[in-house]
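[1] Sequence first, predicted model second:
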Amino acid sequence: MSRWRPPSPRSSPYITADGARRLEAELRQLWVRRAEVTQHLAAAAAEGDRSENAEYIYRKKELREIDRRLRYLQKRLPALTVVGELPGNRERVFFGAWVTLEDAAGEESTFRIVGADEIDPQQGWISIDSPMAKALLKKTIDEEIQVVVPSGLASWFIVDVRYE
């Protein structure tokens, strides 16, 4: 039995203007952090035996993690398309929309459709690649959507669509 798994599908290359600014700020901050970690690493390496030096081992690991994230951001940022303008028809759900849904029990939930690099479940930001967002795209108020969830098929009605 093999441990090989097929690669995951590529995420959409879209991002909001705020999301792009956050990623660029993170990239700048990582370069500053990398310089600090490199200085601490050099000081730890100067202490002598590196095989038992916990500070040296920790800083090497931290530097690897920073470098991994730097490589990702440097590769991902140029490939992203910043969506800054509002759609012509603001009655329909498109990228960047805030959508309020009502389920059969009458409970409302609000989601914002954003790029894969800026999802945040705490704020209700969902990826444009998610099943919920795919079901919502190009729909209007009072339309019903159905999404397959772990417990089966769930239905919601679109109550409100807004852009900020």
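    Here it is on my side, so go on.

[2] Could you use CA atoms for every contact and neighbour count after this?
    Will do.

[3] What segments of the chain are helices?
    The residue ranges that make up the helices of the chain, judged by DSSP state H, are 17-45, 54-79, 131-136.

[4] Could you pull out the buried residues of the second one?
    Put plainly, it is helix 54-79. Within helix 54-79, the residues that count as buried by 16 or more other Cα atoms under 10 Å are E55, Y56, I57, R59, K60, E62, L63, I66, L70, L73, L77.

[5] next, the one to line up against it:
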Amino acid sequence: MSKAFTKEEDGDESIRLDDLPQSPHPNLVTPSGLATLNARLSERRRDLAKLKETPDAFDTKQAVAVTERDIRFLEGRISRAIVPDPKNHQTDIVAFGAEVDVMTEDDTRRTFRIVGEDEADPVQGLIAPYSPLGVALLGAELGSIVEWRKPASTVDLEILAIRFP
């Protein structure tokens, strides 16, 4: 049974929500990704301070509980953050942080950047390292062909360029 409701020491009923799950993977982040996590944490802390200034209604207690849960989640992500230095990567092998130009089987050129899970946005070409595409690209050499295993098919991608912005 979940302990969503607990009593504070002063006798007021407060709400404590279960923590959001953390990824089981190492939390690789780019410098901009870490900055975004820190900005989100600062914003949530400001939100919490404002909420605590408002009257003690149930809606406020619920909002405080959600905000506190978000803060715990972000603190966990930041405490586990690993920022690899792109200067330590070979320039002809895809690694975390790389921007990769590929050619698809239908001669379409696409660019992907391997970023942290919190930064991933496939529509923008930002790919998490643990996604099927990230797994296919990581470790690939310039000029090689990799197999991107999708749920319904497999797509061959030729690595055309590797950059570390």
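    That came in fine, so what should we check first? Quantities reported herein were computed from a predicted structural model and do not represent experimental measurements.

[6] Generate CSV for the helices of the first structure, with distance to G106 of the first structure as supplementary columns.
    Listed next are these as CSV, based on distance: least, Cα to Cα, whole Å:
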stretch, distance to G106 of the first structure
helix 17-45, 32
helix 54-79, 40
helix 131-136, 18
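
[7] how deep is the equivalent of L51 of the second structure over in the first structure tucked in, by neighbour count?
    For L51 of the second structure, the aligned position in the first structure is occupied by V37, per TM-score structural alignment. As a burial measure, the neighbour count of V37 of the first structure was computed by other Cα atoms under 10 Å and equals 18.

[8] same check, this time on E26 of the first structure
    Residue neighbour count, defined by other Cα under 10 Å, stands at 15 for E26 of the first structure.

[9] thinking again about what came up before, farthest pair in the buried residues of helix 54-79 of the first structure?
    E55 and L77 (32.4 Å; Cα to Cα).

[10] doesn't D92 make contact with G139 of the second structure?
    No: contact criterion Cα atoms under 8 Å: G139 of the second structure and D92 do not qualify, at 9.4 Å.

[11] between the helices of the first structure, which one is nearest to F111 of the first structure?
    The nearest among these, by Cα to Cα, is helix 131-136 at 8.9 Å.

[12] how much does that closest one stray from the second structure?
    Comparing helix 131-136 of the first structure with its match in the second structure after superposition yields a mean distance of 1.2 Å (mean Cα distance after the TM-score superposition for the first structure).

[13] At the geometric centre of the second structure, which residue do we find?
    When Cα atoms, centre = their mean is applied to the second structure, the residue found nearest the centroid is D118 (1.4 Å).

[14] Chain neighbours aside, what residue packs nearest to it?
    What sits nearest to D118 of the second structure in space, not counting adjacent residues and going by Cα to Cα, 6 or more residues apart in numbering, is G33, at 7.3 Å.

[15] so who does the one you found touch?
    Taking Cα atoms under 8 Å, 6 or more residues apart in numbering as the definition of contact, the neighbours of G33 of the second structure are V115, G116, D118, E119.

[16] now swap in L41 of the second structure and tell me
    By Cα under 8 Å, 6+ apart, the contact list for L41 of the second structure reads I71, L74, E75.

[17] do S109 of the first structure as well
    S109 of the first structure is in contact with T100, L101, E102, counting by Cα under 8 Å, 6+ apart.
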